[in-house]
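K.L.:
pasting the sequence and the predicted coordinates here, then a few questions.
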Amino acid sequence: MGITEKEIVERFGNGCMVIEESDRLIGECNYRNTVDGVAEIGIKICETDCHNRGFGRKVLSMLIGWLFRNGYSKIVLDTNVTNTRAQHLYESLGFRKARTNIDSWKDQLGQLQSSVDYELVEKDCVSYE
């Protein structure tokens, strides 16, 4: 992955959870406190046969609801600019594009990639819980 164990703990130290469906591990989601009142979240549904079945929307909706109920005022995330399926999901939950970062990071093959930053405040949240 190109990061150290310490970096993993720093990134995911607040909360890393597995996503399970019918006793099968299908993915993971996480959050971390970035600054007071702001959580950065991430999700990955690893099992391709579980894509496009609503698991991501449901899990994110539950996580977002929990974060807002527990004092967070804003939630942020980013995704690869080419991941339009994820962008559609995030926008359906009420996230708004904050910025696009052109050639802002390199993938494991050394190729420059671009990302989109998203933000969500509670008043814009669309729940699917």
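P.N.:
Here it is on my side, so go on. Since the structure is predicted, the reported quantities are computational estimates derived from the model, not experimental observations.

K.L.:
switch to C-alpha atoms for all contacts and neighbour counts from now on
P.N.:
Noted.

K.L.:
would you mark the buried spots in the top helix by length along the chain?
P.N.:
For the chain, the helix with the greatest residue count under DSSP state H is helix 55-69. By neighbour count on 16 or more other Cα atoms under 10 Å, the buried set for helix 55-69 is Phe55, Gly56, Arg57, Val59, Leu60, Ser61, Leu63, Ile64, Gly65, Leu67, Phe68.

K.L.:
could you identify the helix or strand that succeeds that helix?
P.N.:
Proceeding N to C from helix 55-69, the next assigned helix or strand is strand 74-80, under DSSP states H and E.

K.L.:
another one to put next to it:
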Amino acid sequence: MEISAFTNDMQSSVCEFFEKCFAALGIPFSPSDRHADIADIEGYYMHCGCFRCLWDDSVLVGTAALRVMDAEDGVAELKRMFVLPEYQGRGCGRLLLNHAIGYAKEQRYSRICLDTRRELSAAQHLYRSSGFTEIERYNDNERAELFFELVL
């Protein structure tokens, strides 16, 4: 397994990856609307954060992104933390999360926030076991039910 920074030549692989991930969750993939950030990784993440891809040889198996949420206070938001269903339970999520936390520390962020869904219990366990604590709602994402932060 290898983590690499997103490059534009990965764009089609990333879109295909998210199409699979969202289908597994029963969510239609909408790159021209709700998921516009996925169709333009460079524009949404690379100038104000990072987007990382986890590869098993030539297969994209996971992603994690950070974007600046509040530059003045040094707050980043963890976004697009996904692992293909067939790779879940193998430590891929922890590998990606640890990488994102390391990046946030290098950039001197003070904390990382994230939102998730109640049904994603494995993700919640990963976040809690990595030191994230539950907080009040901080955004208007209607699909999100739980909100966490990690003070760095």
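P.N.:
Yep, it's here. What you see is a predicted model; the values in this text were computed from it and never measured.

K.L.:
helix or strand: which one has the most centrally placed residue in structure 1?
P.N.:
Taking Cα atoms, centre = their mean, the centroid of structure 1 lies closest to Gly42, which sits 2.4 Å from it. Under the criterion DSSP H and E, the helix or strand holding Gly42 of structure 1 is strand 38-45.

K.L.:
now do Val68 of structure 2
P.N.:
strand 59-70.

K.L.:
ditto for Thr100 of structure 1
P.N.:
Counting by DSSP H and E, Thr100 of structure 1 is part of strand 96-106.

K.L.:
now Lys20 of structure 2
P.N.:
helix 11-25.

K.L.:
alignment lookup: Asp70 of structure 2 to structure 1.
P.N.:
Matched to structure 1 by TM-score structural alignment, Asp70 of structure 2 sits across from Val35.

K.L.:
could you count how many residues lie near that match?
P.N.:
The tally of other residues near Val35 of structure 1 (other Cα atoms under 10 Å) stands at 10.

K.L.:
do the same with Arg99 of structure 1
P.N.:
Counted with other Cα under 10 Å, the neighbours of Arg99 of structure 1 add up to 12.

K.L.:
counterpart of it in structure 2?
P.N.:
In structure 2, Arg99 of structure 1 lines up with Glu136, judged by TM-score structural alignment.

K.L.:
how about Asp49 of structure 1?
P.N.:
Aligned partner of Asp49 of structure 1 by TM-score structural alignment: Glu86.

K.L.:
and the gap between that match and Leu152 of structure 2?
P.N.:
Per Cα to Cα, to the nearest Å, Glu86 of structure 2 is found 31 Å from Leu152 of structure 2.

K.L.:
settle it for me: which of those two has more neighbours?
P.N.:
Neighbours per residue (other Cα under 10 Å) separate Glu86 of structure 2 from Leu152, with Leu152 holding more: 15 against 8.

K.L.:
now do the contacts for the more buried one.
P.N.:
Counting by Cα atoms under 8 Å, 6 or more residues apart in numbering, Leu152 of structure 2 touches Lys105, Tyr109, Ser110, Arg111, Ile112.

K.L.:
redo that, cut-off 10 Å
P.N.:
Neighbouring residues of Leu152 of structure 2 by Cα atoms under 10 Å, 6 or more residues apart in numbering: Val75, Ile101, Gly102, Ala104, Lys105, Arg108, Tyr109, Ser110, Arg111, Ile112, Gly131, Phe132.

K.L.:
repeat that for Glu119 of structure 1.
P.N.:
Contact analysis of Glu119 of structure 1 by Cα under 10 Å, 6+ apart lists 38-40, 74-78, 90-91, 94-99.
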